[in-house]
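> Got a predicted model here, sequence first, then my questions.
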Amino acid sequence: MLQELKTDTYKELGCFHGVRAGIAYHKALGATTNTLVIELPESRNILSTRTGLGKARYILNTHIPPELWDFMHDNSADWQTAYSVVLEEVLKRYNTDLDNVSFLSTGVDQDNIAWAEETYEEFWVLAFATAGVKTNAMRIGCDEASGIERNGKFEKIGTINVILLTGSSLETPTLASSYITLTEAKNVALQELDIRSA
């Protein structure tokens, strides 16, 4: 499907073990934005901090620019409708809907995405990450929480989004335990970059 997109609205990042990744450029409520689109060869088990356990063929990480912040926070109680509006053009391009994708959102422009691959014999792991840490870096045990949800409305949230893919088929307990390793790796990366509490 990716090859059907016009080159001025899509930038291919590459094909990794049959996983295609690229950035789709689109509009949402008149605002210019972009979304990382990861297309899997087939539907796979997914565990997401946004949508929970399920299956998906597409994984999206969408940039929410400042012009959309009020809209997203005003509609956070009905997040599915809000994201359907923001992702409308992308979902149409791939002839799918929110029920068939796994998605995250961030204030980070997807042109700033980083990715890395590790292999060992027949095993492979692929990670895509976006991080905004200039103003929202928090340290557990040091900083007080700055994000809170009340009745479906969110106040001040920061994100470090990591999408981790593997060539292995993981069952639910393994998917859940992978969050431990992923969190530890994220902490190591922040320490090595000397990212301290903002």
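Perfect, thanks for sending it. This one's a predicted model, so the numbers in the text were calculated from it and none came from an experiment.

> Please count neighbours and contacts with C-alpha atoms only from this point.
Fine.

> got the buried residues for stretch 151-169?
Within stretch 151-169, the residues that qualify as buried by neighbour count (16 or more other C-alpha atoms under 10 Å) are Phe154, Gly158, Thr159, Ile160, Asn161, Val162, Ile163, Leu164, Leu165, Thr166.

> hang on, isn't the third one packed against Ala131?
Yes: because the distance of 6.3 Å satisfies C-alpha atoms under 8 Å, Thr159 is recorded as touching Ala131.

> if you count residues, which strand in the protein comes out on top?
Longest strand in the chain, counting residues (DSSP state E): strand 31-48.

> Whichever helix or strand comes after that strand vs strand 31-48, what angle?
If you walk from strand 31-48 toward the C-terminus, the next helix or strand you reach (DSSP states H and E) is strand 52-63. Here strand 52-63 runs at 160 degrees with respect to strand 31-48, directions being taken by axes from the mean of the first three to the mean of the last three C-alpha atoms, to 10 degrees.

> take a look at this one as well, against the first:
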Amino acid sequence: MNEEILKIDDLNVYKIPHTVEIGEESEPTKTIVVKFAKKRKVLSTMEGFKVVEFVGNNSIPVPFWDKVHNYKEYKNQIFKKIDIDKERIALLSTGADMDNVAIAKEEFDEYYTIALTTAGAKYNAIRLGDEEADYIEKDLKTYKIMNDGSLLMLEKTGTVNIILITNANLTDGAMAKAIITITEAKTTVFQELDIRSTKKPHLQATGTGTDSIIVVGGYGKEVGYTGGHSKIGEMIAKCVKKSVKEALIKQDKLQ
């Protein structure tokens, strides 16, 4: 049975239990789906700009982490399981448990911001700019660079997934800028929790190598700037920071 975990204005957030199959194997999982009463413009780091009725976040079951070799096929299966056509939804996926989702909200004047976050940093925390990459992409396929220089095809899963929703009517530039604000807020949590790079533990991590974001705009007053000097930027950063911290603590049992 679907579980409603949030309802506000024109949106409802549900946690949908279902199964996924690879070959003859079947595993239980959950997908969080945000349903809007009216289509909204979104910017996803996975799919770019879309106008959709839904956004979502799917948990890849632990036994399947190393078995999802065709991510497109896997996502198509999720669309069928949750009964939503792919054109109508912007979807993320992760290894984190949807039961460990964290939700935070900020309000000021006529605006609100909501962050729905799943997070885990045990296996691929990274400090960008100070580490060598392990993967290379060719024709949208991801390969691991082996010690001998050969390539091994792999699939990647998001580790810190953030869905940021606002009722502000964000310009395209404001949506893009919001990704910077969200990323900087996430990084402050990694600093405060002293999360270390998986490969180089003497370095403090700035995130994981597979983090993903969806920014969802609304139908309120138009906003063209979402940086830290603006109130909307402050609201974005605060709710992201709260939700990322809570999600990391819940998923990785940090406290």
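The structure has been received and is ready for your questions. Everything numeric here is computed off the predicted structure, so don't read it as measured data.

> Where in the second structure does the longest strand of the first structure align, residue-wise?
Residues 27-44 of the second structure are the counterpart of strand 31-48 of the first structure, counting by TM-score structural alignment.

> try stretch 97-113 of the first structure
Taken onto the second structure by TM-score structural alignment, stretch 97-113 of the first structure occupies residues 85-101 there.

> same deal with stretch 122-137 of the first structure?
Counting by TM-score structural alignment, stretch 122-137 of the first structure pairs with residues 110-125 of the second structure.

> List the buried residues of that stretch.
Neighbour counts over stretch 110-125 of the second structure (16+ other C-alpha under 10 Å) mark 111-121, 124-125 as buried.

> distance between the ends of it?
Its start and end residues considered, stretch 110-125 of the second structure measures 37 Å (C-alpha to C-alpha, to the nearest Å).

> how much distance is there from it to the middle of the chain?
Here the centre of mass of C-alpha atoms in stretch 110-125 of the second structure, compared against the chain's by C-alpha atoms, centre = their mean, to the nearest Å, lies 7 Å away.

> can you check stretch 142-157 of the first structure too?
Taking the mean C-alpha point of stretch 142-157 of the first structure and that of its whole chain, the gap between them comes to 19 Å (C-alpha atoms, centre = their mean).

> Also stretch 123-130 of the second structure?
If you compare the mean C-alpha spot of stretch 123-130 of the second structure with that of the full chain, they lie 17 Å apart, counting by C-alpha atoms, centre = their mean.

> Also stretch 30-42 of the second structure?
For stretch 30-42 of the second structure, the gap between its own C-alpha mean and the chain's C-alpha mean amounts to 14 Å (C-alpha atoms, centre = their mean).

> same thing with stretch 92-105 of the second structure?
Centroid displacement of stretch 92-105 of the second structure relative to its chain, using C-alpha atoms, centre = their mean, is 8 Å.

> now swap in stretch 238-255 of the second structure and tell me
For stretch 238-255 of the second structure - counting by C-alpha atoms, centre = their mean - the centre lies 13 Å from the chain centre.
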